[in-house]
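Asker: predicted model follows, preceded by the sequence.
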Amino acid sequence: MTINMGSADRIVRAIVGVVLIALVFVGPQTPWGWIGIIPLATAAFGMCPAYSLLGIKTCKKK
């Protein structure tokens, strides 16, 4: 499992994930907000399976 996401991509995904999960508790309070677990998990691990399939890397080369 190699890291294929840059820091800006990870920050945006983490923010989107937290906002979506917050929608479960505040706002429309629908269970669709739990979909925010996916971007939050990919941000935590730094690896996006869709990026791997498409050959995309947003991280800087070492």
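Answerer: Yep, it's here.
Asker: hey, let's count contacts and neighbours off CA atoms from now on
Answerer: Will do.
Asker: residue contacts, Ile21?
Answerer: Gly33, Trp34, Ile35, Gly36, Ile37 (CA atoms under 8 Å, 6 or more residues apart in numbering).
Asker: against that first model, consider the following:
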Amino acid sequence: MKTNVGGADKILRIVAGIALLAWAVFGGPVWAWIGIVPLATGLLGWCPAYTMLGMNTCPLSKK
């Protein structure tokens, strides 16, 4: 897996993921568990959707 998520994108994903998961844990709707996805992609630095779409926000891995 080549890194394709970087910078502000990574930070935004982590913050959004934590916020959604906290909402789910503290009585939010069931769909808030989707926060696992942005949290994981932010922490891993790789997004499968970006790979399929040919996108890359990581300046270190751009060609």
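Answerer: Thanks, I have it. Given the structure is predicted, the values throughout are model-derived calculations rather than measurements.
Asker: related to what we said a few turns ago, which of the contacts of Ile21 of the first structure are buried? Put it as a PyMOL command.
Answerer: For the buried members of these, the matching PyMOL selection, counting by 16 or more other CA atoms under 10 Å, is:
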select buried, resi 33+36+37
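Asker: among the contacts of Ile21 of the first structure, which are in helices?
Answerer: If you go by DSSP state H, those have Ile37 in helices.
Asker: post-alignment, the helix ranked longest in the second structure versus the first structure, mean distance?
Answerer: Assignment by DSSP H gives helix 7-25 as the longest helix of the second structure. Compared with the first structure after fitting, helix 7-25 of the second structure has a mean deviation of 0.8 Å; criterion: mean CA distance after the TM-score superposition for the first structure.
Asker: buried set for that helix?
Answerer: Lys10, Ile11, Arg13, Ile14, Ala16, Gly17, Ile18, Leu20, Leu21, Trp23, Ala24.
Asker: noted, bye for now.
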